[in-house]
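Colleague: I'll drop the sequence and a predicted model, then ask my questions.
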Amino acid sequence: MLCGRRHPFCLWLWLLLLLLLPPPPRARGHGDHARSRDEAAEADSGRAWKAFQRLREHLRAAGALSRRYWALFSCRLWPEACGKDEEAPARPLGWSLPLLGQQYLDILTTWYCSFQDCCDSGDCRIINNFTGKNFVARLLAENLFRDGLRSNCVQVFIATLHFPHPKYVDQYKEQLTGQIRKTQERCHQTLFILDEAEKLHPELLEVLGPQLGRQTLENHRAKSPRSIFLFLSNLGGSVINEVVLDLLKGGQSREDIRMENLEPHLQAEIVESTDSGFGHSRLVKENLMDFLIPFLPLEYRHVRLCARDAFLSQELLYTEEALDEIAKMMVYVPKEEQLFSSQGCKSIAQRINYFLP
């Protein structure tokens, strides 16, 4: 690539090359005066050479970090391309400085999005493919706030994205409570969405306890700020499938299944769960959550609808045969009945790639 010196990138490249050049060889002197000058020059040259070596190591480290940040940045803006690059991480926030790095990445992403339409939602900090429970969260946000999920009064936290490292839980607690406080000070009504709630560290769940407890008391005062905490979780999926299957076998239609049919079973499953601290948290023990809302599993006909919507969202033509082929590709449970899809709409939508020309 030809590079002119006036181009900003090329100026940086020339500067970098100059910094990495070895120091010039010392000149030979004559006589005592020349020898003393040579010795001084040699000492200066030695110090300079050590400084160059240190600088070169710093630049190498900075280069590696820059490549790492570019991989993380590109994964946030273009998630569909993430994973094709060997350096792109499988999990977006795997660095050793999660909080500081998160802040820099947010600043960079916001700056980029200020002049480039980089994602459908208009807010690149939210990269979820909203399907199933997440889709309902988006509908709730859109009906509560004019700007929906883009509103400054809506905050989305994803356990594995924002709080990935247990050893930083003290910093996460400060970060989470600070963000909640700032949002509540800014807005009379707020919505906090916590996705993958079953993966939240137990100490983070305990931090949220006083928030929900205070909400319960303040609900009696009409002028108090209102906050809604929405926890999205996959806990209880198996028991929901079991209860729905029993009801269907008993002759009850899917449309007739009510909350009271599922809520007691779901509550018991959450409390008895050993895979997560959610069931043993203050939120559950003190009944600080107003509602537990179960989502029924997808059946074959729903899988076809998910596939159809995936085609339509990309303005692609589809055939009934293609929808059936996609539906047949999915895995269904239980093993004997094979009635419910083991995966959600997001996984189903990805299957349409096999049918594209």
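Modeller: Ah, there it is.

Colleague: from now on I want contacts and neighbour counts done on CA atoms only, so please keep to that.
Modeller: Will do.

Colleague: name the SS class of the closest residue to N241 other than its chain neighbours, please.
Modeller: Using C-alpha to C-alpha, 6 or more residues apart in numbering and skipping residues adjacent in sequence, the residue nearest N241 is P297, 6.5 Å away. At P297 the chain is in coil, as set by DSSP: H, G, I helix; E, B strand; the rest coil.

Colleague: now do the contacts for P297.
Modeller: P297 is in contact with I240, N241, F340, S341, counting by C-alpha atoms under 8 Å, 6 or more residues apart in numbering.

Colleague: now do it against L266, distance only.
Modeller: 14 Å (C-alpha to C-alpha, to the nearest Å).

Colleague: now the common contact residues for the two.
Modeller: Between them, P297 and L266 share the contacting residues I240, judged by C-alpha under 8 Å, 6+ apart.

Colleague: what helix or strand is L194 located in?
Modeller: Here L194 sits within strand 189-195, counting by DSSP states H and E.

Colleague: that strand packs against which elements?
Modeller: Counting contacts by 3 or more C-alpha pairs under 8 Å, 6 or more residues apart in numbering; DSSP states H and E, strand 189-195 is packed against strand 154-158, helix 169-186, strand 226-231.

Colleague: G31: which of the ones you listed is closest?
Modeller: helix 169-186 (64.2 Å; C-alpha to C-alpha).

Colleague: and the contacts of that closest one?
Modeller: With C-alpha under 8 Å, 6+ apart, helix 169-186 has contacts from 99, 152-153, 163, 190, 192, 201, 203-204, 207-208, 225, 227.

Colleague: and which of these is nearest E255?
Modeller: Closest to E255, out of all of the contacts of helix 169-186 and judged by C-alpha to C-alpha, is F192, at 30.0 Å.

Colleague: list the contacts of that closest one.
Modeller: Per C-alpha under 8 Å, 6+ apart, neighbours of F192: V154, Q155, V156, F157, I180, S227, I228, F229, L230.

Colleague: do that again at 10 Å, thanks
Modeller: 141, 153-157, 179-180, 183, 227-231 (C-alpha atoms under 10 Å, 6 or more residues apart in numbering).

Colleague: could you do L17 as well?
Modeller: L11.

Colleague: wait, a strand at it?
Modeller: No: secondary structure of L17 (three-state DSSP): helix, not part of a strand.

Colleague: what's the spacing between it and A40?
Modeller: Distance of L17 to A40, computed by C-alpha to C-alpha: 27 Å.

Colleague: structure two is appended below for comparative analysis:
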Amino acid sequence: MMNHVFGQHLVIDIVVKALRGHFYRGHPSKALAMSFHGWPGGGKNYVSQFITNSLYAKGSRSRFVHFFAGKLHFPLQEQADIYRKLKGRFSSVFACPDQTEPICRLFQLHLQDWIRGNVSQCYWSTFIFDEVDKMPRGVLDAVKPFIDHHDHIDGVEYRHAIFIFLSNTGGNTITKRHLELWQSGKRREDFELRDFEDLIRKGAFNEAGGFHKSEAIESNLIDHYVPFLPLEEKHVRLCVIEEFKKRGVMNPQEELVDEIMKDVTFGPNKQRIFSNSGCKRLSHKVLTLIERLKYRDMTEEDMHFYTRR
């Protein structure tokens, strides 16, 4: 991970130690719950893939890895008309906002059934929740029993499972704190988790989204709040080089990297230190540039053959 994730020393340190502790303890007291926070493009999904690729032979394609996307799997507005008819069908087990109560409960019950069924088959299952900030409030309260300190629930052990939550919530707070530390003379490499963790926890609890007023946060069941720092130009350049390497260009010329960097914008407005989109969108831009260069370097005969294909 260290050679592929750039500018995120806190992430590497926290995640690696958390996973080692969880797996080498033998009998963990609870499931491992980590919450990743930061601007888009900082590497939250990328690190999640590294985790699953390290733990399972088939990586993220393993049947023991379960991925949920906020808007896709919990489409609150789209389902409102359908589930409004179900009001009163479910008992008040969870604290859902009144206006979305029947929808929220149905999502919760579905989520609990899915987790229960899959952990029954494999104790070492991993559940990844993306776009937590776009999930309806209250839905993730359904996860609380599974990340709490229980030996088992109805004969099923959940202590070995992993729950990872990805959210843009806290991104602005992390950036603001980064600027404060930088202006005080502290080097980025010297930032510590304590500089960010409490700010992230409070932000996740109070901002709109799946963790708003969450019982999991209130009960201190999230083991690690992991800050993904905004990426600087030097980090984005490393991402660009990595994308070229993935496509067989092992030593890309500086001019090629500069060409990709022209499309990267930086902020905040005054400082213009951090990439607004992190390392997102770079993959397709690199691929497009490589194809463009191939096409440019073709002879007329090559080009005729290429276009015929």
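Modeller: Received, thanks. Since the model is a prediction, treat every value here as computed from it, not as a measurement.

Colleague: if we can go back for a sec, and the helices and strands packed on strand 189-195 of the first structure: which comes nearest I348 of the first structure?
Modeller: Nearest of these (C-alpha to C-alpha): strand 154-158, 21.9 Å.

Colleague: which part of the second structure matches the closest one?
Modeller: Counting by TM-score structural alignment, strand 154-158 of the first structure lines up with residues 65-69 of the second structure.

Colleague: what's the neighbour count on R214 of the first structure?
Modeller: Look at R214 of the first structure: counted by other C-alpha atoms under 10 Å, it has 11 neighbours.

Colleague: can you verify it is assigned to a strand?
Modeller: No: going by three-state DSSP, the assignment for R214 of the first structure is helix, not a strand.

Colleague: quick one: map L296 of the first structure onto the second structure.
Modeller: So, by TM-score structural alignment, L296 of the first structure is matched to L229.

Colleague: so what's its match up against?
Modeller: 7-11, 37-39, 42-43, 171, 174-175, 177-178, 188, 191, 196, 274, 278.

Colleague: same deal with I51 of the second structure?
Modeller: Contacts of I51 of the second structure by C-alpha under 10 Å, 6+ apart are M1, V15, V16, L19, N45, G59, S60, T126.

Colleague: that one looks like it's in a strand, true?
Modeller: No: checked against three-state DSSP, I51 of the second structure lies outside a strand; its state is helix.

Colleague: on that earlier part again, in the second structure, what residues pair with the strand holding L194 of the first structure?
Modeller: Taking TM-score structural alignment, strand 189-195 of the first structure hits residues 124-130 over in the second structure.

Colleague: distance of the residue nearest to N241 of the first structure from L161 of the first structure?
Modeller: 26 Å.

Colleague: in the stretch 251-357 of the first structure, which spans are strands?
Modeller: 332-333, 340-341 (DSSP state E, counting those that start in this stretch).

Colleague: which among the contacts of helix 169-186 of the first structure end up buried?
Modeller: Among the contacts of helix 169-186 of the first structure, the ones that count as buried by 16 or more other C-alpha atoms under 10 Å are L99, C153, F163, T190, F192, H201, E203, L204, V207, L208, S227.

Colleague: closest one to E321 of the first structure out of those, please.
Modeller: Using C-alpha to C-alpha, those come closest to E321 of the first structure at F192, 41.5 Å.

Colleague: so for stretch 152-168 of the second structure, what gets flagged as buried?
Modeller: 156-168.

Colleague: again, but for stretch 244-262 of the second structure
Modeller: F244, V257, I260, M261.

Colleague: as CSV, those with distance to Y306 of the second structure would be great.
Modeller: Output for these, formatted as CSV (distance: C-alpha to C-alpha, whole Å):
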residue, distance to Y306 of the second structure
F244, 23
V257, 26
I260, 25
M261, 29
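
Colleague: which of these fall in helices?
Modeller: Judged by DSSP state H, these include F244, V257, I260, M261 as members of helices.

Colleague: residue contacts, the corresponding residue of the second structure for L283 of the first structure?
Modeller: Counting by TM-score structural alignment, L283 of the first structure lines up with A216 in the second structure. Each residue near A216 of the second structure by C-alpha under 10 Å, 6+ apart is listed here: A33, L140, D141, A142, V143, K144, P145, I147, D148, F205, I222.

Colleague: can you flag the buried ones in those residues?
Modeller: A33, L140, D141, A142, V143, K144, I147, D148, F205, I222.

Colleague: distance of R137 of the second structure from F228 of the second structure?
Modeller: 23 Å.

Colleague: repeat that for I12 of the second structure.
Modeller: With C-alpha to C-alpha as the criterion, I12 of the second structure and F228 of the second structure are 10 Å apart.

Colleague: repeat for A18 of the second structure
Modeller: 16 Å.

Colleague: more neighbours: which of those two?
Modeller: Between A18 of the second structure and F228, F228 has the larger neighbour count (other C-alpha under 10 Å), namely 26 against 16.

Colleague: ok, the residue lying closest to the more buried one once chain neighbours are set aside - contacts?
Modeller: Residue nearest to F228 of the second structure in three dimensions, not counting chain neighbours: G38, with 4.8 Å by C-alpha to C-alpha, 6+ apart. By C-alpha under 10 Å, 6+ apart, the residues touching G38 of the second structure are 44, 166-175, 200, 226-230.
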